[in-house]
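Trainee: model the following, please.
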Amino acid sequence: MLLFFAAFVLLRSARTIIGAAAIAFYWALGSGWLTQPLLDLTQRDAPPGGQTVAPATYAPHTAIVLLGTGTIHDHDGKLVPPRDAYARIAKSADLYAHCKQVSPVCHVIVSGGNPQEHEATEADTYLPYLLRDQVPRGDIILENRSLTTYENARNVRAILHDGYYGSLILVTSAYHMPRALLNFHRFGMQPLPVVSNTRHAKLGFLPRGENLFDAEIALHELIGLAQFHVYREIGWF
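Mentor: You can find the predicted model right below:
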């Protein structure tokens, strides 16, 4: 939007074309026809959602890492997980239940601080929902300081005891998984990626707010992937 506005201000002779291009661009995003390719590009390297984790995947000591995705306020003003977080919580609880059938030690590490500066962190907000899904408090480890995916990986690495966990499972959404894996690999971890959910645009003629939200997510991830590689090249990551 800022780029269109700057071009509109600076290129007076082309304002009609710029205005028409801006309208067409946002219509393509809102109607889903441009948003879906962006989502496909973001999610293409993620493993398929809903995959089954074989019992052999669980080691005697297994860690399941649940990555946060923010918090929102519901209609009553209560701080709750957003939609994608519910999917991540449910997937993590399901993995935990299967893990306990074959492994004596299964821990769920919830990683997420408070980048939105709400009244509670992501990890603390998600905790009651894991408890509701029959994950015992004693098997939940809260990492509630990380503000970025890079910090998620760095802080989880600090929690893991060398040689203690024989299996590490990473749970997040399909659009976030490629960037999450890059960061976890950066800290020497090779987790098994398990996708909690995949996003799809709703195609049509009329623009939808949800499609614009999905487009923002896709662009955020694509920029984040580019940022990771740039930071690695200049030595910041």
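Trainee: C-alpha only now, for contacts and for neighbours.
Mentor: Noted.
Trainee: contact partners for the residue nearest the centre of the chain?
Mentor: Ranked by distance to the mean C-alpha position of the chain (C-alpha atoms, centre = their mean), the top residue is H176 at 4.1 Å. When contacts are counted by C-alpha atoms under 8 Å, 6 or more residues apart in numbering, H176 touches 42-43, 221.
Trainee: L168: neighbour count?
Mentor: By the criterion of other C-alpha atoms under 10 Å, L168 has 20 neighbours.
Trainee: next, the second sequence, to be compared with the first:
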Amino acid sequence: MTRIDLEDAGGGMRDEMPTARSRSTRLVAYLRVSAYGLVGVGVAFAVGFGMFADYISRLTTPENPPAADAIIVLTGGQARIDAAVNLLKSGKGKRLLISGVNPAASRRSLQRATGSDNALFNCCVDIDHAALDTIGNAEESAKWVESHDYSSIILVTNNYHMPRSLLEMRRFIEKVEMTPYPVVNSRLDGGSWMTNRAALRVLFTEYTKYLGALARAVVPLRSTPDGVALVDATTTTISKNN
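Mentor: Sure thing, here's the model as predicted:
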């Protein structure tokens, strides 16, 4: 190889070295930005969870809610149904929908479980066996509200379940006044939820589901022949867990 050839080869190697270094620098920068992004997401998630848990812990059951056309209770605990039936008995609504009832549960068994008289259940209580989750509750409730032409309802569910329930309900029932009636089984105020493992587990699970409900807000709804909007099943997969 001539002197000129050696010089040319050395120049080629010098040209390649900066390129390798620049690629390494870009990779390090990318990894650093990704790490910062993950930390930021984690911090935002933790802060959001703290705000969510604090909000839930401060919810209380209204002593004397305003009367509405009807009452809707989402199943998930006996206390919810008892509270809704008591509202019906006290005249806070003309009719009650119990949404998401297990198909194996009969009207008679529900009537006995709540200690209500048969006449009340026969005249003023409707039972929905179709709903399998909170989205289903909202869809079936929307059909019920539409069929009765109600303009105001009281929504009954547990305190931790109320934010997500209201979010899903208002997606399907837009022009109806909705009064939340959170049922509180365990007091979590004063930050007591921070040291209660069972409460933390429930709140964390519900918070992640609430974030999922927020994300679903972008999913389009489709209209049915009877005018009720439903989630477009062709664009999303819906979980069957409450």
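Trainee: against G100 of structure 2, how distant is the counterpart of the residue nearest to the centre of structure 1 in structure 2?
Mentor: Aligned counterpart of H176 of structure 1 in structure 2: H161 (TM-score structural alignment). H161 of structure 2 sits 14 Å away from G100 of structure 2, taking C-alpha to C-alpha, to the nearest Å as the criterion.
Trainee: and what of Q78 of structure 2?
Mentor: 13 Å.
Trainee: again, but for G50 of structure 2
Mentor: From G50 of structure 2 to G100 of structure 2 the distance is 30 Å (C-alpha to C-alpha).
Trainee: more neighbours: those two, which one.
Mentor: Remark: of G50 of structure 2 and G100, G100 carries more neighbours, 24 against 16, as counted by other C-alpha under 10 Å.
Trainee: so the more buried one touches D126, yeah?
Mentor: No. Using C-alpha atoms under 8 Å as the test, G100 of structure 2 is too far from D126 to be in contact (11.2 Å).
Trainee: what residue of structure 2 matches up with N155 of structure 1?
Mentor: Looks like N155 of structure 1 aligns to E140 there (TM-score structural alignment).
Trainee: ok, how many other residues are close to that match?
Mentor: 23.
Trainee: the one 10 residues further on too?
Mentor: Y150 of structure 2 has 15 neighbouring residues, counting by other C-alpha under 10 Å.
Trainee: what does it correspond to in structure 1?
Mentor: Aligned partner of Y150 of structure 2 by TM-score structural alignment: Y165.
Trainee: excluding chain neighbours, what is closest to its match?
Mentor: H61 (4.7 Å; C-alpha to C-alpha, 6 or more residues apart in numbering).
Trainee: ok, the one you found - contacts?
Mentor: 103-106, 164-167.
Trainee: only whichever of these are buried, select them in ChimeraX.
Mentor: To isolate the buried ones among the contacts of H61 of structure 1 in ChimeraX, judged by 16 or more other C-alpha atoms under 10 Å, type:
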select :103,105,106,165,167
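Trainee: run the chain-centre distance for stretch 171-185 of structure 1.
Mentor: 7 Å (C-alpha atoms, centre = their mean, to the nearest Å).
Trainee: that one: end-to-end distance?
Mentor: OK, stretch 171-185 of structure 1 end separation, C-alpha to C-alpha: 15 Å.
Trainee: give the buried residues for that stretch.
Mentor: Buried, per 16+ other C-alpha under 10 Å, within stretch 171-185 of structure 1: 171-184.
Trainee: before we move on, what about stretch 103-122 of structure 1?
Mentor: Applying 16+ other C-alpha under 10 Å to stretch 103-122 of structure 1 flags 103, 105-114, 121-122 as buried.
Trainee: among these, which pair sits farthest apart?
Mentor: Comparing all pairs in these by C-alpha to C-alpha, the longest separation belongs to S103 and N114, at 32.2 Å.
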